[in-house]
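S.K.: using only what follows, build the 3D model:
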Amino acid sequence: MTANMVGIALALFGGIVVGNCMSPIKRIKVWPWECTWLVFSFVSLLLVPVSLCFYAVPGWPALYWGLTARDLYPSFAFGFGWGVAQVLFGIAIRRLGMALGFTVVVGLGTVFGTLIPFLAHRQGSLFAGRGLMLVCGCALMTLGVGLSGWAGQMRDFRKHESSAANYLSGFIIATISGVLSSMLNLSLSFGGGISEAAVKRGAHSAVAVVAIWPIALAGGLIPNFFYSFWLLIRNRSWNNFRKPVPDGLWSGLMGFLWISAVVLYGLATYQLGPLGDSAGWAIYQITMVLTACMAGVIAGEWKNASRPSVTAFLVSILPLLTATVILAKATK
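M.R.: Just a heads-up that it's a prediction; the model follows:
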């Protein structure tokens, strides 16, 4: 199996894992959202990344001491921006509903996260060769996600009613969240100085990318932690931590699955070569959407849906699959 095929497989597998990472939340019965999210954030953004670096990167965390702010700041800042996107995503979903909110956030996050690294690293023209394939893949992905969101709106029309003011503010928040959500990928794309330092310390070049995550995700931890902390104080929900089982275990599992998917994607970027952080990101995101769609079908979310909404949902899968094939070819 070639490195390219390994990279595509890792990106696909990562997308499948992240598409299912929130499934345990359905089993949480007592804890409010802020308790769940605090544990999720601690496990996914701090505990696992730090533990992984201790295991995979020789001399960690001393390698950071020899780096300049110019090496560390981009990944941290982009990670912080992504963390803000996570908080805004939850607000957008409450105002727009899952279907439309997910469509806007994932669509924008994929396009920006795919095209910005390509342009920033000057890997060619957007309208020729691989660049054109990236643009076509993003366009098809946007079409597929848009159709999926439209189908979800038709399905949930009676379940979710929103005032004009709520809708407009929700759409603005979702747009900001979508743009900022691409920063998780940008934190990796612009963290080359960190991974190079890890290689010099003796880390294998294929796994050196994990040294970026503690810096990037530390940035993401800040807004997630403080938002959860603020909700805990406002809602006076601290007492729920006195009963950590089973809700705490499900929350931790969510965090472990999410960071596992992120690590798989990071490993995929190395195997995919120069376009790993562009086409690889799009493949990862598309697989996440497809997995979430299939999970919804299995969970019976479309059981009583109208025929037009089911038709739109089924049609949306074709451009997503086509986009995955085109983007995979762009990495060769």
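
S.K.: going forward, measure contacts and count neighbours with C-alpha atoms only.
M.R.: Will do.

S.K.: what about the helices in the stretch 101-250 of the chain?
M.R.: Listed in chain order, the helices of the stretch 101-250 of the chain (DSSP state H, counting those that start in this stretch) span 129-155, 164-181, 183-189, 192-200, 213-235, 247-272.

S.K.: got those helices as CSV, with mean neighbour count columns?
M.R.: As requested, those are arranged in CSV below (neighbours: other Cα atoms under 10 Å):
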stretch, mean neighbour count
helix 129-155, 23
helix 164-181, 20
helix 183-189, 27
helix 192-200, 20
helix 213-235, 20
helix 247-272, 24
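
S.K.: can you say which of the ones you listed is nearest to M5?
M.R.: Proximity to M5 (Cα to Cα) singles out helix 247-272 among these, at 8.0 Å.

S.K.: list the buried ones in the helix or strand following that closest one?
M.R.: Downstream of helix 247-272, the next assigned helix or strand under DSSP states H and E is helix 279-298. Neighbour-count burial for helix 279-298, counted by 16 or more other Cα atoms under 10 Å, picks out 279-293.

S.K.: kindly report the same for stretch 63-79.
M.R.: L63, Y64, D71, L72, Y73, P74, S75, F76, A77, F78, G79.

S.K.: quickly find the element holding the nearest residue to Y227 once chain neighbours are set aside.
M.R.: Counting by Cα to Cα, 6 or more residues apart in numbering, Y227 lies nearest to V87, which is 7.4 Å off, once chain neighbours are set aside. In the assignment (DSSP H and E), V87 maps to helix 69-96.

S.K.: distance between that helix and the chain's centre?
M.R.: Relative to the centre of its chain, helix 69-96 is centred 11 Å away, using Cα atoms, centre = their mean, to the nearest Å.

S.K.: and stretch 140-158, by the same measure?
M.R.: That offset, for stretch 140-158, works out to 19 Å (Cα atoms, centre = their mean).

S.K.: and if you look at stretch 28-37?
M.R.: With Cα atoms, centre = their mean as the basis, the mean position of stretch 28-37 lies at 21 Å from the chain mean.

S.K.: want to put them side by side, so please do this one too:
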Amino acid sequence: MNAIFGVLFHFIGGFASGSFYVPYKRVKGWSWEAMWILGGLFSWIIVPPIAAWLTIPDFCDIIKDADSSTIGFTFLFGVLWGIGGLTFGLGIRYLGVSLGSSVMLGLSMVFGALMPAVYYYFKVVPGKQGLDYFFTTDAGLCIIGGLILCIIGVVLCGRAGILKERSLKTKQVENKSEYNFGIGITVAIISGILSACFNFAIEAGKPMAEVANLLWKQNHADQGEFLFQNNVSYIIILWGGFTSNFVWCLFLLFKNRSYQDYTNFKTPISKNMLLCAIAGTTWYLQFFFYGMGESRLGNGASSWILHMAFIILISNAWGVFLKEWKGVSRPTYLAILSGIVLIVVSICVIGFAKTLT
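M.R.: As a prediction, the model looks like this:
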């Protein structure tokens, strides 16, 4: 039952992450940096402490009592993840929702799942999965099989993106917009690697989550793990994410004088602000439900891979729904659909792996 609920929570979190950029696409007349930092205020600064306050009454004391190294490394990985998130928006801008999310999240999935396992292979910590786990146990082999299937699915999505670019050049489609495969793929690779730092940040902030879990268990004996234990760690992680994003967006706002967007009455200011707030809040929900899924599946590779796979799946589904692939050739459309199918299969395989433990 834990496995079923864990997969369900990861699906909801993946849906939130795969959908958050859709409101941004409805913002009219604003620069990217103007809408990105406004949405970020909600996802990084406003919503996280509210969520922690609602679920962990003593979260401020937990943070205050945490070791300085725990706070420091959690914040540092949050900064690095924030750079990945910053370039994530640019990647989608140049590649579109489907292709951009597939490449960036695919790389993030691989690095985020395997790098902690490499670390724990050399520094053994009770309860943590080392790299040998994936090659010496049935569950580990099943997870690796699901990861390989998901990577193949991501490759097919990438292939579809290349075919799409060729199709656009050949047919000179008018709505090509800002699609640029060369710039987009470079940004996507950087983003994908740095975005994996979020999983490292969760590991670094785990001592705070464990305190929250212990305090909850003292009043809720025999009720399993605390669903919302990670909400306290998210506050520090997202402070780091806000720092890197705020610095860059502030630079762009003054460089491009785009801070004037907020007072440009030729644009629907109130509507744009509301859309940014919705986008930012939706983005935070991915972390909220990721923590719930992790409490049921554990903070191992399976949780991270499932989370990433669901995001890739939903992002590609949105790409099809938003007609980003309209007008492309049949082989291109078959490539993106095949990629989606393989990702769905990989999710089933990884979910099954949890039943083998």
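
S.K.: just to revisit the earlier point, and the helix holding V87 of structure 1, how far from structure 2 on average?
M.R.: By mean Cα distance after the TM-score superposition for structure 1, the fitted helix 69-96 of structure 1 averages 2.6 Å away from its aligned residues in structure 2.

S.K.: the residue nearest to Y227 of structure 1 against P223, yeah?
M.R.: Yes - counting by Cα atoms under 8 Å, V87 of structure 1 touches P223, with 7.3 Å between them.

S.K.: now the common contact residues for these two.
M.R.: Shared contacts of V87 of structure 1 and P223 (Cα atoms under 8 Å, 6 or more residues apart in numbering): none.

S.K.: picking that back up, pull the contacting residues for the residue nearest to Y227 of structure 1.
M.R.: Going by Cα under 8 Å, 6+ apart, the list of residues near V87 of structure 1 reads P223, N224, Y227.

S.K.: Serialize the residues you listed to a markdown table and add fields for distance to M133 of structure 1.
M.R.: Listed next are the contacts of V87 of structure 1 as a markdown table, based on distance: Cα to Cα, whole Å:
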| residue | distance to M133 of structure 1 |
| --- | --- |
| P223 | 35 |
| N224 | 35 |
| Y227 | 39 |
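
S.K.: tell me the one of those residues nearest S162 of structure 1?
M.R.: The closest of these, once distances to S162 of structure 1 are taken by Cα to Cα, is Y227, at 24.0 Å.

S.K.: distance of that closest one from L88 of structure 1?
M.R.: With distances taken as Cα to Cα, to the nearest Å, Y227 of structure 1 is found 10 Å from L88 of structure 1.

S.K.: with A279 of structure 1 instead?
M.R.: In terms of Cα to Cα, A279 of structure 1 sits 26 Å off from L88 of structure 1.

S.K.: what inclination does the helix holding V87 of structure 1 have with respect to helix 213-235?
M.R.: Calculated by axes from the mean of the first three to the mean of the last three Cα atoms, to 10 degrees, helix 69-96 of structure 1 forms an angle of 40 degrees with helix 213-235.

S.K.: just the angle for helix 69-96 of structure 1 relative to helix 192-200, thanks.
M.R.: 120 degrees.

S.K.: translate V315 of structure 1 into the numbering of structure 2.
M.R.: Using TM-score structural alignment, the equivalent of V315 of structure 1 in structure 2 is S338.

S.K.: superposed on structure 1, where does the host helix or strand of its match end up, distance-wise?
M.R.: If you go by DSSP H and E, S338 of structure 2 is part of helix 330-353. Superposed on structure 1, helix 330-353 of structure 2 shows a mean distance of 1.3 Å to its aligned residues (mean Cα distance after the TM-score superposition for structure 1).

S.K.: for that helix, packing partners?
M.R.: helix 2-19, helix 138-171, helix 301-321 (3 or more Cα pairs under 8 Å, 6 or more residues apart in numbering; DSSP states H and E).

S.K.: in it, what counts as buried?
M.R.: Buried, per 16+ other Cα under 10 Å, within helix 330-353 of structure 2: 332-333, 335-347, 349-353.

S.K.: check stretch 202-211 of structure 1 too.
M.R.: Buried residues in stretch 202-211 of structure 1 (16+ other Cα under 10 Å): A203, V207, A208, V209, V210, A211.

S.K.: any chance of CSV for the residues you listed, columns distance to G273 of structure 1?
M.R.: Putting the buried residues of stretch 202-211 of structure 1 into CSV (distance: Cα to Cα, whole Å) gives the following:
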residue, distance to G273 of structure 1
A203, 18
V207, 14
A208, 14
V209, 13
V210, 16
A211, 18
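
S.K.: gap between the two ends of stretch 249-269 of structure 2?
M.R.: 19 Å.

S.K.: ditto for stretch 232-251 of structure 1
M.R.: OK, stretch 232-251 of structure 1 end separation, Cα to Cα: 16 Å.

S.K.: could you do stretch 117-135 of structure 2 as well?
M.R.: First residue to last in stretch 117-135 of structure 2 (Cα to Cα) measures 12 Å.

S.K.: with stretch 18-36 of structure 2 instead?
M.R.: Span of stretch 18-36 of structure 2 from end to end, Cα to Cα: 16 Å.

S.K.: neighbours of P23 of structure 2, just the number please.
M.R.: 17 (other Cα atoms under 10 Å).
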